[in-house]
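*Asks:* need a 3D model of the sequence below.
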Amino acid sequence: MTQKHENDISYLIRQAAYEIHMTLGPGLLESVYETLMCHELRKRGLAVQTQVALPVVYDGLRLENSFRMDLVVENKVVVELKSVEVLLEVHHMQLLTYLKLSGYKLGLLINFNVPLIKAGIFRKVNGLPEQSASSAQSSASSAG
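*Replies:* A predicted model of the protein is given here:
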């Protein structure tokens, strides 16, 4: 079994979000979108963990259940789901903090409460190496 690259996983995650949003649209609870995303990602053959505990270590003190990441896909990509009227800067910072604390290199912030889902998907990186030109081109063409 071959390991998928973060960018390939990201493509499948975005594809699942598009499918759900096209079918059901905005306005559902975040917990509903989380369940549906898990279903769609598993249909695509991806391993998905939900509500993954993320400890914080500070000055020798370890806080075990400080945060919960909504989804971790293929043990490589963090997905933070929202269903809010407006994403705030704190939502973006939350995902960046999760990436920093967990050591994962790629995260997606997805807000389903938008008219067009592509306006609600944000990619965040934490030291992810540059992708090849062919991957970059296919990712760019699939994002639009």
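*Asks:* C-alpha only now, for contacts and for neighbours.
*Replies:* Fine.
*Asks:* all helices for this structure, in order.
*Replies:* Applying DSSP state H to the chain gives helices spanning 6-24, 30-43, 89-102, 133-143.
*Asks:* list the buried residues for the first one?
*Replies:* Just to be clear, that refers to helix 6-24. 6-7, 9-10, 12-21 (16 or more other C-alpha atoms under 10 Å).
*Asks:* got the angle between it and helix 133-143?
*Replies:* In terms of direction (axes from the mean of the first three to the mean of the last three C-alpha atoms, to 10 degrees), helix 6-24 departs from helix 133-143 by 10 degrees.
*Asks:* over to the second one?
*Replies:* For the pair helix 30-43 and helix 133-143, the angle between their directions (the same axes, to 10 degrees) equals 130 degrees.
*Asks:* another sequence for comparison is provided below:
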Amino acid sequence: MNADGLHTKETEAIIGCAFAVLNDMGHGFHEKPYENALVVEFRYRDIEYAQQPRYPLTYRNEPVGEYIPDLIAFGKVVVDAKTIERITDHEIGRMLNYLRATGLQVGLIINFKHAKLQFRRVTLTKPEAPGHQS
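*Replies:* Coordinates of the predicted model:
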């Protein structure tokens, strides 16, 4: 299954929230106020979310730490609020790791640094079962 079209309605709703936040707050703050403002907008629009849930990280079946995403929206999408110059392959690679850690397939990196909102949808295609073809 190709994950590119997965959760499109949900990611569009999240991006709409991000536009509302940026239009109201403006750019130039640190990441946390934008994360918190997204939470307010999610509540306003009745979007299910979890703020900073904890996911255990293991290595060889032993706990080695935890990953704490900014937000999980709709129970399906990892949302990472940023205030960086631009979204690069580095952030995309990190989001792929976040998706592996959470077991989810879709993530959104949202950059509030500039007057024009920047975002990147990242998908993780899960390996297909042996003998299965799409």
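*Asks:* picking that back up, now the helices of structure 1 as JSON lines including distance to Asp70 of structure 1?
*Replies:* Compiled in JSON lines, the helices of structure 1 are given as follows (distance: least, C-alpha to C-alpha, whole Å):
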{"stretch": "helix 6-24", "distance to Asp70 of structure 1": "13"}
{"stretch": "helix 30-43", "distance to Asp70 of structure 1": "7"}
{"stretch": "helix 89-102", "distance to Asp70 of structure 1": "10"}
{"stretch": "helix 133-143", "distance to Asp70 of structure 1": "22"}
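*Asks:* right, so of those, which gets closest to Val77 of structure 1?
*Replies:* With C-alpha to C-alpha as the criterion, Val77 of structure 1 lies closest to helix 6-24 of those, at 6.4 Å.
*Asks:* run through who's touching the closest one.
*Replies:* Outside helix 6-24 of structure 1, the residues that touch it by C-alpha atoms under 8 Å, 6 or more residues apart in numbering are 33, 36-37, 40-41, 44, 73-74, 76-77, 105-106, 108, 112, 117-118, 121, 131, 135, 139, 142.
*Asks:* ok, of those, which come out buried?
*Replies:* Burial by neighbour count, judged by 16+ other C-alpha under 10 Å, picks out 33, 36-37, 40-41, 73-74, 76-77, 105-106, 108, 112, 117-118, 121, 139 from the contacts of helix 6-24 of structure 1.
*Asks:* ok, the residue nearest the centre of structure 2 - contacts?
*Replies:* In structure 2, the residue lying closest to the centroid (C-alpha atoms, centre = their mean) is Val79, at 2.1 Å. Contact analysis of Val79 of structure 2 by C-alpha under 8 Å, 6+ apart lists Pro69, Asp70, Leu71, Ile72, Ala73, Gly107, Leu108, Ile109, Ile110.
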